[in-house]
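[1] below are the sequence and a predicted model for it; my questions follow.
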Amino acid sequence: MIRPDAPPPARFNAARHCLAENARLRPDKTALIMAGAEDGAFHLTFAEADRAVRGIAAGLLALGLRRGDRVMIRMGNEADYVLVYFGALAAGLVALPSSPQLTPAEAAFLMENSGAAVVVTGAGHRLDPAEAEGRIVLGPSEIAAMKRADPVADYADTAADDPATLVYTSGTTSRPKGVLHAHRAIWGRRPMHAHWLGLTEADVMLHAGTMNWTYTLGVGITDPWACGATSVLYDGPRDPAVWPALIARHGATLFAAVPSLYRQILKYADLSAHDLSRLRHGCTAGEALPAELLDAWTAATGKPLYEALGMSEVSTYVSSGPTIPVKPGSPGKPQPGRRVAILPVDGPDEPLPEGETGLLAIHRTEPGLMLGYWNRPEEEAAVLRGEWFAGGDLASLDGDGYLWFHGRNDDLMNALGYRVSPNEVEGVVGGHPAVAEVGVTELAVRPDLKVIAAFVVLKPGEEADGPSILAWCAERLAGYKCPREVRFLDALPRTANGKVQRKRLADQPVAA
């Protein structure tokens, strides 16, 4: 038995780790179920997944791609998203998951910034070859042909530190930044299997997220496959009432979602109408879990709800779970084997004592830690503190080792579990013809829910037209980045040096 915190092997391929042994030991076991709103569903066994992934790997290499080339995936929630993702890793290429919500301009930025060699599109997400600017564009028919063609005999012989995945997240500038992960990142997820998810070969994991999100790719697919468990994803209408029905229909033993979805399920679904007896517990991440929501879910279902805290750069490394009792209001403890500390915001890189608030940091030997930011050395340098990586979260550790989250040390916002830079949103709102100045921040609309709000100073003679500004944003930003509210001010609050004070925006009187 290999300890969960053991270092990864020197030669390690993430796709092989998730599929090769499963195809050998349990070839006919269901690996993936793509569920719809009705009873019908698409099933894929481990043998079929392994064969399809190696076929896609062969097809990608036949295009002349070289080790480390980027493969951008622009698809919706469909089985081929998973297969292309692992196919790229199996070939020694770098997978770049992207959201189907991205506007053409946002997708073009990712293509250009990443230097993607290939863009794979799915049903309903076709890409005009002219927009691809000379890149190879593959659609459903090309991927289907690859799956049927001769596969590679084996997965690429990659090192644990070789690049595997490039995901884009908000940075401190107006453009997203790429977070580059190695194959070892999947090995680095091992502590969460026992200590957050309680995941075993016998489990059926239902995840409520979309595949482009690292939360879904990790917890919904990678983790179950790494343990030989079955993954269930959903590709139907986003009705909160559907989730208890899916849990019952597919015998889900684990369910993963963001806290706001658990709240919607309690509000709109009839839990008593479905057999949830096989469900052991729920898992949640992406947003803070309010204590009252935890109590309400437990009272309604009799099932525990386990929270985790993580980030794109290192995944989840603090959690409650089967081995870590829940302490309401805290996301839990650092998982066994994780080296976590609280560092001073300014000053030496020496961990602070319990109870003091500082920057949450994880040791740079952590196998799940990113390789670095894609072509952004200045941002990379800003988060490295000696032996530690400190991503900007403010936290403290209590006497029992539980972590308490105290917000961000910067202005990054959390929109439905996605980190969003106010600079990016301000750049779009500021382009509206009526806008002279804008500041963007989160706005609390109730104790457990914050939305993105734009605070606008109009050009002389312009009329306050919030719907026009929201429509402008909807054409230029992915839905989760768009402001939900626009307020008009006579002036933005600024420091003596002229910098907008985003934390004071919500307190300003609206324009007369």
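    Structure received. Residues are numbered from 1 along each chain as shown.

[2] going by C-alpha atoms from here, please, whenever you check contacts or count neighbours.
    Fine.

[3] so how far is Ala208 from Leu384?
    Note on Leu384: its distance to Ala208, by Cα to Cα, to the nearest Å, is 33 Å.

[4] which of those two has more neighbours?
    Counting neighbours by other Cα atoms under 10 Å for Leu384 and for Ala208 shows that Ala208 has the greater number, 21 against 15.

[5] give me the contacts around stretch 221-236.
    Here stretch 221-236 makes contact (Cα atoms under 8 Å, 6 or more residues apart in numbering) with 17-19, 22, 26, 30-37, 77-78, 186, 189, 193, 199-209, 220, 250.

[6] for stretch 70-88, that is, sorry about that
    Counting by Cα under 8 Å, 6+ apart, 15, 32, 34, 49, 52-57, 60, 93-100, 111, 114-123, 125, 143, 210-211, 233-235 sit against stretch 70-88.

[7] show the buried residues in those residues.
    Burial by neighbour count, 16 or more other Cα atoms under 10 Å: within those this picks out 15, 32, 34, 49, 52-57, 60, 93-100, 111, 114, 116-122, 143, 210-211, 233-235.

[8] just the ones of those residues in strands?
    Applying DSSP state E to the buried ones among the contacts of stretch 70-88, the entries found in strands are 32, 34, 94-98, 118-121, 233-234.

[9] A further structure is provided below for comparison with the first:
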Amino acid sequence: MTSPAFPPCPSNFNLTAHVLGQADARPDKIALAVVKPTGAERWSYARLKSAVLGCATGLLQSGLQPGDRLLMRVGNTVDFPVAYLAAIAVGIVPIPTSTQLTEAEVQVLIDITAPAAVLHDGQTDCPPGVRLIRTQDTHEWYGLPPAAYDPGDPNRLAYIIFTSGTSGTPRAVCHAHRAIWARGMMMDGWYGLHEDDRLMHAGAFNWTYTLGTGLLDPWTKGATALIPAQGVEHHQLPLLLKRHEATIFAAAPGVYRNVLKSSSIDLPKLRHGLSAGEKLPASIRDAWQNATGTRLFEAFGMSECSTFISTNPKSPEVAPQSLGWPQPGRRVTILDDSGPVDSGHPGIIAIHKSDPGLMLGYLNDQIATEHRYQGDWFLTGDMGHMTPQGDIHYHGRADDMMNAGGYRVSPIEVETALLAHPDIAEVGVTDIEIKQDIRVIAAFYVADRPLDEDALKNWASNRLARYKQPRLFRRIAALPRNANGKLLRKTLPDVDAL
């Protein structure tokens, strides 16, 4: 499916210059507030731009050159976006990393990317033997004369992020400067974002969802970004959302689930919420609307490509398994081994290779890069089908698809049915081998008390075809998730050995 055209990225382009393009027109407006119950750290657009370009000067004076790579070991502080944008402004390639990584895990990333230096906050784990630039030293650079932007081909490398992919092996995903231009398709296609909005994102800066949706996009639009300070708990978010008059809230489904446990949610300024990171359960979507009177709009994307399918404030209500529609300017299709399929037929969700938000490729891994393409289409690795109305229903990761008695079954479909049970708070399903060559569907659920297995099977029998029904139910304390909150279905059997 091809949606209406989107203007091409300018031929002489710099990501940071684009993000800070509104700064001169609104120097005194608050660009960023890092908030906590006891107060907030506020940055005006003028202060933000001065710090970014001063830091860029400092990076160059430290001996780094355009094309060098800068691995970032920085927590959820303002140091992160300032250094990130400063590096890109002058052609240095930043590499954000999760603060939860151990020394050994960071060493793997260093071996893959060979950075010229590591930006370190003095707290996160970092292996020895690498050149360090301390964030406490970069603070002195904020007052240096501003560096000049390094413009050029929008297809040149801007930054690198890591994804584990389906193999569990970290892969360095290379993104171009044009990636930020592609995010313009989200402004109406997902956000409904305006310059007078105050958008709060509950996530770590190093996560691309937070970095893009929570910071770069509001700044591109001239809006205000609100970020909870490091250490803020989910139950404190309703207070911060109300106190700082957030108009849009963005988070992963798990955060919404935790916020909904609050005894009172009063958000008079909130227009709507945004969800991404994993499939949004209908139960959370409905509970949020009942608690706040506002809708949640979901988006689908990945490390290799910014979100490109979504619902938005102008879209109608969709079925629980629907991700929404391709955003304006996106070319999306569903593929099987022979090519695009008709509506209603399942296959791999794919996006055209011309999409400006698509990665340049995996660093030093041409074979893995080529493996992700089928002709002119980039394969997301996620299953779905397109309806006659053009929206896309999600079936789950291709590697998460279950095989029960020879039938291919979507875990999302089974989980959606089980989440309708009033006593099930969370659930994850996968297929397990109970005998050689015999696999059955098992459901792992979180509940306040053990539930009768026969009653659960009866519940499933009234909502799912026989081959889709779980044969085993196990109550567990919590679902296994990665650092960004995504459900790790393949590890479910290890949580509670059967």
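    In hand now; what should we look at? In this text the structure is predicted, and so the values were computed from the model without any measurement.

[10] TM-score for the pair, please.
    Here the superposed chains carry a TM-score of 0.80, computed using TM-score structural alignment, normalised by the length of the second structure; 424 aligned residues with a Cα RMSD of 2.8 Å.

[11] ok, back up a step: so how do I select the buried members of the contacts of stretch 221-236 of the first structure in PyMOL?
    Buried members of the contacts of stretch 221-236 of the first structure, defined by 16+ other Cα under 10 Å, are picked up in PyMOL with:
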select buried, resi 17+18+19+22+30+31+32+33+34+35+36+37+77+78+186+189+193+199+200+203+204+205+206+207+208+209+220+250
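
[12] mind checking which of the contacts of stretch 221-236 of the first structure land in strands?
    Those of the contacts of stretch 221-236 of the first structure lying in strands (DSSP E): Thr30, Ala31, Leu32, Ile33, Met34, Ala35, Val204, Met205, Leu206, His207.

[13] now do the contacts for the residue nearest in space to the middle of the second structure.
    Taking Cα atoms, centre = their mean as the criterion, Tyr209 is the residue nearest the geometric centre of the second structure, at 3.4 Å. With contacts defined as Cα under 8 Å, 6+ apart, Tyr209 of the second structure is in contact with Gly203, Ala276, Gly277.

[14] quick one: the particular helix or strand that has Tyr81 of the first structure in it aligns where in the second structure?
    Element membership for Tyr81 of the first structure, per DSSP states H and E: helix 79-90. Residues 78-89 of the second structure are where helix 79-90 of the first structure lands when matched by TM-score structural alignment.

[15] could you do stretch 351-370 of the first structure as well?
    Here stretch 351-370 of the first structure aligns to the second structure at residues 340-359, judged by TM-score structural alignment.

[16] starting at the chain centroid, how far to the matching stretch?
    In terms of Cα atoms, centre = their mean, to the nearest Å, the centre of stretch 340-359 of the second structure is found 19 Å from the chain centre.

[17] do stretch 150-165 of the second structure as well
    Worked out by Cα atoms, centre = their mean, stretch 150-165 of the second structure lies 17 Å from the chain centre.

[18] and if you look at stretch 366-383 of the first structure?
    Counting by Cα atoms, centre = their mean, stretch 366-383 of the first structure comes out at 17 Å from the chain centroid.

[19] before we move on, what about stretch 7-16 of the first structure?
    Centroid displacement of stretch 7-16 of the first structure relative to its chain, using Cα atoms, centre = their mean, is 22 Å.

[20] same question for stretch 250-267 of the second structure.
    With Cα atoms, centre = their mean, you get 18 Å for stretch 250-267 of the second structure.
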